[in-house]
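A.B. asks: My questions are about this predicted structure, shown below with the sequence.
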Amino acid sequence: MKRQKRDRLDRAFSKGFQAGVGGRSKELCPYANLDSRSQWLGGWREGVDGRVNGLFNK
């Protein structure tokens, strides 16, 4: 069970990262669960930082 929960949070983080790199708004977060939402937003922030710093091109 722990592995499933961790995998869901990892997936939320990676989906948020992809959204940040893609330039999507953080208001479009699809998660309502607090843990998943915070992971998604954390990934989104890292994706936006990477895009702003020129690490990724859209």
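C.D. replies: Received it, and whenever you're ready, just let me know what you need.
A.B. asks: CA atoms for contacts and neighbours, from now on please.
C.D. replies: Fine.
A.B. asks: Checking L55 next. Helix, strand or coil?
C.D. replies: coil (DSSP: H, G, I helix; E, B strand; the rest coil).
A.B. asks: Could you report the distance from it to Q39?
C.D. replies: Distance of L55 to Q39, computed by Cα to Cα, to the nearest Å: 21 Å.
A.B. asks: out of those two, which sits in the busier spot?
C.D. replies: Q39 (22 against 11; other Cα atoms under 10 Å).
A.B. asks: putting a second one here so we can go through both:
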Amino acid sequence: MKRQKRDKTERAYTKGYQNGLSGRSKDICPHDELNQRQAWLTGWREGWSDHVDGYTGVSGIQKSNQHYL
């Protein structure tokens, strides 16, 4: 059975969140397409906020899965 690919905007959001949570710069956004870039930056902002609030490890991962839904 084939696995269905995830939505590209969902993936962009998740990757942005992970980069923000890691404390990386938002300038490293790899997307040029508007919707994917917007999703990545939204994820980055939320990840950065969680980074500043001290969410790390498992708590950050669990939180990232809840944000996009």
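C.D. replies: Perfect, thanks for sending it. The structure displayed is predicted, hence computed values, not measured ones.
A.B. asks: List the contacts of the residue nearest the centre of structure 1.
C.D. replies: The centroid of structure 1 falls nearest to G16 when counting by Cα atoms, centre = their mean (1.7 Å). Contact analysis of G16 of structure 1 by Cα atoms under 8 Å, 6 or more residues apart in numbering lists 29, 39-44, 47.
A.B. asks: Need the counterpart of it in structure 2.
C.D. replies: Under the alignment (TM-score structural alignment), G16 of structure 1 pairs with G16 in structure 2.
A.B. asks: so that match is in which element?
C.D. replies: For G16 of structure 2, the host element (DSSP states H and E) is helix 8-21.
A.B. asks: buried residues in that helix?
C.D. replies: Using 16 or more other Cα atoms under 10 Å as the test for burial, helix 8-21 of structure 2 gives 9-21.
A.B. asks: could the residues you listed be laid out in TSV, adding distance to H51 of structure 2?
C.D. replies: TSV is the format used below for the buried residues of helix 8-21 of structure 2 (distance: Cα to Cα, whole Å):
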residue	distance to H51 of structure 2
T9	22
E10	20
R11	19
A12	18
Y13	16
T14	14
K15	14
G16	12
Y17	10
Q18	10
N19	10
G20	7
L21	5
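A.B. asks: Out of those, flag the one nearest to N65 of structure 2.
C.D. replies: Minimum distance to N65 of structure 2 across the buried residues of helix 8-21 of structure 2 is 8.0 Å, recorded for T14 (Cα to Cα).
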